[in-house]
Structures are given as C-alpha cells and as structure tokens.
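**Student:** what's the 3D shape of this:
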Amino acid sequence: MALATSLLQPLLSKQQQYLNFFFNHLNLEEVEKVLQVCLRSKGLLVLTGVGKSGIIAEKIAMTLISTGTRTLYLPAINFLHGDIGGFGEDDVVLMLSKSGQTQELLHLVPYIHNKGSKIVAITSEKESSLSRASDYQVLLPVEKELCPFDLAPTTSTAVQLLFGDLLAIGLMTEKGFSIEEYARNHPSGSIGMKITNQVADLMKAGEELPLCKPEDRLVDVIVNLSNKRCGCLLVVSEEKRLLGIFTDGDLRRALEKEGAAALENSMKELMMKNPIVVGPHELAHTALKKMQEKKYVTMAPVVDENEVVGLIRMHDIVHEEL
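**Tutor:** Next up, the predicted model:
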C-alpha cells in the first residue's frame, strides 16, 4: 500500500500542476466567443474528432444533448459518406484535435464550408493548420501530458473534457434550461432512458418524401434528390413497396467510379437493397439506436404493412431534443 501511495502521489501532484496551467492560461475571451456562436446557432452543434479526441467529442455531445442543446456527434469518416448532405448554414461544427494537424479533419474543412456551416477548431497548438482554416478557434493550453513520454493523451483529453463541460453548462445557463426540462430529459433519474416520441411524430411524409421508380435514370431524378433535401432517394414500386435506397454518399461514389456516365444508370442499378427500415409506431429512440448500430446510416425508410409511409433521419430526431 505504501509503495502504491509513493507512486501515485507524485503523479497526482503533476496532474494538478498541469491542470492549473490550463486554468491559468485559458483564454476565456475565445471560449466566450464560441459560446455566443453556439447560442446564436439555429441549427445543430456537430462534434467530431479522431482517435481519443473523437471519444471526447462524443462525450461532450452527450452532455450537451442532456442539458438542452441540440447536438450531434459524427465520426470524421462519416461526413464524406453522405452525412454532410443534411448540413446547412445554421449548423456549427466543433472539431477536436490536440495537434490541429489531423489530416482527416483538415480534409473535411472545404466540404463543410461549402455547405455554409461554421467551423470551430479546438486544439492545443496555437498556430495549427486546423486553427488557421477554421472560422473560430479555442486554444486549450497543455503544459505536458501526464504520460512520462509526453505522448499518450492524458492531460490533453482531460482539458478537452473540462472545456466541453464549460461549454455545455454555459449554454445551459444562458438558455435558462430549467430543472423541469432536465427532469424530462432524464426520466427516473437515469440518462438515456427510452422516451415516448414515436417515429410517426417526426418522420418525413407525403409530398416531403423523396420517391423514385426503379426504371428512372439518375439524371432524371437527381433534381429530386437535391430539392427534397433528405439526403437520399427511396426507390419504390407502383404499390409503394420499398425496393432500395440511394444516398448522397452513393451519388458521390458513383460519380467517382464512372464519372458523368453514372447519370445514365437506372436507379435499380444504383440503389442499395435491403436498407434498415423502421415502423411508424416504433419509439424514435429505438430508431436512433438502429441507425447508430450500423456504420454510415443516418436515415431509415418507414414502412407500414409493406408500404413506404415515411422517412426518419437522425438529424430530425436530434432536432426534437431527444
């Protein structure tokens, strides 16, 4: 026991020193500016990162959601596989990277800016490429990692969590998020318990649905894909039976593979068969879990008695503050 204490006490003192360095050098004006950007946002806050920073980004997103801020966590790789199709000028993307040189994040910057979304770089390197390429930046001061080699993310991930909590509670306070609202987000006192909203309450339906026929050529329905702003087309029969789905990501891959010739292909040739489907009377929470269990899936056709009646998107569920 004495040996363990003699080992851990110096480590605890070092971590306290490193965290004090963070508290003493954090630029609160930078944090305040980002807080105001998030407050003014009419869309979603989207958190992303790679490796350990990605894990921290997901945790921060969960805290923001539970404290009343509409937020989505997306792994960096998902952006260019169709998910960026739902982004717009009202959304703010917060990118976490200690070095600010993470290539997967730098690669996303022009595509996110092209959608009109704002980017916030959260790094621990002042003159990083990500900071220079972003609209806003927050520098999280790190004196040294607790790791004896100064390599394993330890202190750097701790200060990322501290920043996330500061942002979440700052937004919660500014919005006047009440204890009653918090209780509704945490039934029975447990975070993440099932909720009561059904898929039918949130799904796209009727004229909002992006439908097409299997014999349609891509060139003839690509306008529908754009105008419906759902991020996909549902391929259906005359009886509205679901045959497949074609997403923004599928469009990008088809054009990369075949170029302009892909536009002459039929939807039957291009669609993905047997997509994940949900029923209109399922809990939205259940639909969200189904999508999260599969890579790159952020939307699901809604089928009732073998007929397509709607489309539910992860974006829609989050927007309802689930």
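
**Student:** C-alpha from now on. contacts and neighbour counts both.
**Tutor:** Noted.

**Student:** so how far is residue 137 from the residue nearest to residue 319 when sequence neighbours are not counted?
**Tutor:** With sequence-adjacent residues excluded and distances taken as Cα to Cα, 6 or more residues apart in numbering, residue 319 is closest to residue 70, at 5.9 Å. Distance from residue 70 to residue 137, counting by Cα to Cα, to the nearest Å: 21 Å.

**Student:** and if you look at residue 251?
**Tutor:** Taken as Cα to Cα, the span from residue 251 to residue 137 is 33 Å.

**Student:** What segments of the stretch 1-150 of the chain are strands?
**Tutor:** 45-49, 71-73, 92-96, 118-123, 136-139 (DSSP state E, counting those that start in this stretch).

**Student:** Please identify the most buried of those strands.
**Tutor:** strand 92-96 (a mean of 27; mean count of other Cα atoms under 10 Å).

**Student:** could you say what helices and strands that one packs with?
**Tutor:** Helices and strands touching strand 92-96, by 3 or more Cα pairs under 8 Å, 6 or more residues apart in numbering; DSSP states H and E, are strand 45-49, helix 52-66, strand 118-123.

**Student:** relative to strand 118-123, how tilted is it?
**Tutor:** Angle, strand 92-96 to strand 118-123, by axes from the mean of the first three to the mean of the last three Cα atoms, to 10 degrees: 20 degrees.

**Student:** here's the other one to compare against:
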Amino acid sequence: MTEPHTLRPLPARRTTDEDLCQLGRAVIEVEAASILALGQRIGHDFARACRLLLDCRGRVVVTGMGKSGHIGGKLAATLASTGTPAFFVHPGEASHGDLGMITASDAVIALSNSGETREITILLPLIKRLDVPLIALTGNPGSTLARAASVHIDISVTEEACPLGLAPTSSTTATLAMGDALAVALLDARGFTREDFARSHPGGSLGRRLLLRIEDIMHMGERIPRVAPETLLSHALVEMTNKGLGMTTVVDTEGRVLGIFTDGDLRRALDHQIDVHNTRMAEVMTPGGRTVQAHSLAAEALQLMEKHKINALLVVDSENRLIGALNMHDLLQAGVV
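**Tutor:** Below is the predicted model:
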C-alpha cells in the first residue's frame, strides 16, 4: 500500500526581518511611482470617457478577466455607490448568455492590461453591434481592445512590483487608481452629495449619521419619565428608576418643559443632605434643560451632548411641549456614536 502523496513546502530563503521590510518598502515605492505616472496621462481621453459615462442613460457595465476582473468588480461597486448605476459582468460568462445583460442604452468599461485578453476580445464584435460606448483601460495602446474602443485610457506601468516581474501588482494598482479617478470625477460632475452617499449606504455608519433622525430613536409616550414641579423628590426617584433613562423631566399641566433632574442632580442634592421625602422637584431641578426638535438629525443630538457634557436631551415641539427624550445609550444603540 503506497503512502498518500503530500505537498512539501518550498524551502524558504534565508532572509532577515530587515530583508522582508526592504522588499515591502520596494513594492510600495514601485506601485506609488506607477500611480504618480498616471497623472500625466489624464487629459482629453479621460475627459471624453467621463462625458460618455455621464451621457449614459442606462447602466455602466464593467468587465475584466482574472485580476483585472477583481479590480473591475470593485470599480463597478464604487460607481454604483457614488451615483453612477453600474454592475460587473464576467467576460467568460458574457459569451455564454450574460451579454444579454447589456442594452443599447448602456456603456461598457473593459479592463485588460495586455488589451488582448481573449475572453474580452471575443466580445468586441457583439459590443460594436449594440453600438454602445466602449471605454478601454489597458497597458497597451496598440492592442486589439484599445483600437476597438470608443476611448482608450493608458494605464501602462514600467514594471510590476513583483520581483519576478510576473504577478499583476503595479498594473492592477494603476487600474484601480484610474478607476477611482473616473468614479470621483463622475461623482463631482453629478453633484453627488454626502446625503446621496448616505442614502446608498443606509447600513453604514455614515448613513446612520446622515439619515437617522431623533424621532426615529427617541422615547415617547409612557416611556418618557415626567413629573410635576410639586412632586416630591422621593416619588421622582421612583419615576426615574421605572423609566431607566437616568433622569426625569419636570413639566407643567400642559406638558411644557420646566426643567430636568438627572442622576448628577441627585448626587449633588444628597451632598447637601436634602430630605428626599419633603423636598419638591421645583427646588432641585435644573431649570430649562437642553432641548431639540424631533426632525433634527441624531448626529446633532450627539454634538449637543458632547458640547455641553450631558447624557440626556429632551425633545419638544414648537411650543416647548415635551414629546420625547433620549440619552447617550440610545445613540450608542443606534450606531450614531
């Protein structure tokens, strides 16, 4: 019975930690130089590509094979999240039916360092038949893909960062950077705002900070701790404990805010040896209290709390009637902090 075959790791070269660090630095330097060189090539062709994409009434279809495909997927995602509807199509799948995803109102961005990737060049006659704009990002201006494109953007590099000169490193970094340049130029040309970005990222922290309003997270109705100014402090403490917000509001008979009493106010009252069974809230409350409107952003509530070093805010209407309350814990739970 033969022994099962096992893969043996290649012997490692004798390298010091400094050797590894020097190689890492060299990679960064080569790739940085490749990106800097791209700036000299942004001109008429880049602007024309942007115009074609801005005029596109459908979707931007990004395609690329291998490592270029991974960069293409990222480019499509960046475009889609910054105001340019886009999606990625694998060129190998496109020639087996997925090309039907491209319509006459779309535009195509094709990525290929050589410009001769067979899975992409085989699609060129079909793209031409659809008569859609084709923007090519290649490292070879004389390639088949570059010649067939409506616009060609040169993303060539003088060397790969790989010591063997084989693994796509500088070339993919250059493609990624040029893709980002296109996406950001389009973002600005479309007047895309932080609020627009938040709407396409509702699950992200920025989306929560820019979209979430106080009315979405505030405590309302019976969940709001409230007492009258003549309420005894001992009874107010029960209200604070039951509602669990670390404070209670003090309101008049029409629900208008007169003041607030917090855990900090309680500690100060006890320091002065106040009788909790005979002291009324009007004597120990903090008059007024910080208030906000329900339609304000939750991020504004956070700014107020941080500015005034407080942990709770009262939400009032235009006539200063209490309609809600929230504290720092609510902002934490909502992901605003």
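
**Student:** Superposed, how do the two chains score by TM?
**Tutor:** Remark: TM-score between the superposed chains equals 0.56 [TM-score structural alignment, normalised by the length of structure 1]; 192 aligned residues with a Cα RMSD of 2.1 Å.

**Student:** Among the helices and strands packed on strand 92-96 of structure 1, which comes closest to residue 190 of structure 1?
**Tutor:** Nearest to residue 190 of structure 1 among those is helix 52-66; the distance by Cα to Cα comes to 10.8 Å.

**Student:** count of residues packed around the aligned partner of residue 105 of structure 1 in structure 2?
**Tutor:** Residue correspondence to structure 2 (TM-score structural alignment): residue 105 of structure 1 is matched to residue 120. Applying other Cα atoms under 10 Å, we find 22 other residues in the vicinity of residue 120 of structure 2.

**Student:** thinking again about what came up before, around the aligned residue in structure 2 for the residue nearest to residue 319 of structure 1, count how many other residues there are.
**Tutor:** When structure 2 is aligned by TM-score structural alignment, the residue opposite residue 70 of structure 1 is residue 85. By other Cα under 10 Å, 18 other residues sit near residue 85 of structure 2.

**Student:** Surely residue 85 of structure 2 and residue 62 touch.
**Tutor:** No - at 10.9 Å, residue 85 of structure 2 does not count as touching residue 62 under the criterion of Cα atoms under 8 Å.

**Student:** Residue 7 of structure 1: how many residues sit nearby?
**Tutor:** Using other Cα under 10 Å: residue 7 of structure 1 sits among 11 other residues.

**Student:** Tell me the counterpart of it in structure 2.
**Tutor:** Match for residue 7 of structure 1 (TM-score structural alignment): residue 23.

**Student:** What of residue 165 of structure 1?
**Tutor:** By TM-score structural alignment, residue 165 of structure 1 lines up with residue 180.

**Student:** Give the buried residues for the strand or helix carrying its match.
**Tutor:** Assigned by DSSP states H and E, residue 180 of structure 2 falls within helix 170-189. By neighbour count with 16 or more other Cα atoms under 10 Å, helix 170-189 of structure 2 contains the buried residues 170-184, 186-187.

**Student:** ok, now stretch 104-117 of structure 1?
**Tutor:** 105, 106, 109, 112, 113, 115, 117.

**Student:** Please identify which of the residues you listed is nearest to residue 268 of structure 1.
**Tutor:** Closest to residue 268 of structure 1, out of all of the buried residues of stretch 104-117 of structure 1 and judged by Cα to Cα, is residue 115, at 29.0 Å.

**Student:** Help me confirm that the closest one comes into contact with residue 89.
**Tutor:** Yes - taking contacts as Cα under 8 Å, residue 115 of structure 1 lies within contact range of residue 89: 6.5 Å.

**Student:** all helices of the stretch 101-250 of structure 1, in order?
**Tutor:** Here the stretch 101-250 of structure 1 has its helices, by DSSP state H, counting those that start in this stretch, at 103-114, 129-133, 155-174, 179-185, 199-202, 218-228, 248-258.

**Student:** Quick check: which of the ones you listed is nearest to residue 66 of structure 1?
**Tutor:** The nearest among these, by Cα to Cα, is helix 179-185 at 6.2 Å.

**Student:** What's the match for residue 151 of structure 2 in structure 1?
**Tutor:** Residue 151 of structure 2 maps onto residue 136 in structure 1, by TM-score structural alignment.

**Student:** Leaving out the residues flanking it, which one is nearest to its match?
**Tutor:** Nearest one to residue 136 of structure 1, counting by Cα to Cα, 6+ apart, is residue 120 at 4.7 Å.
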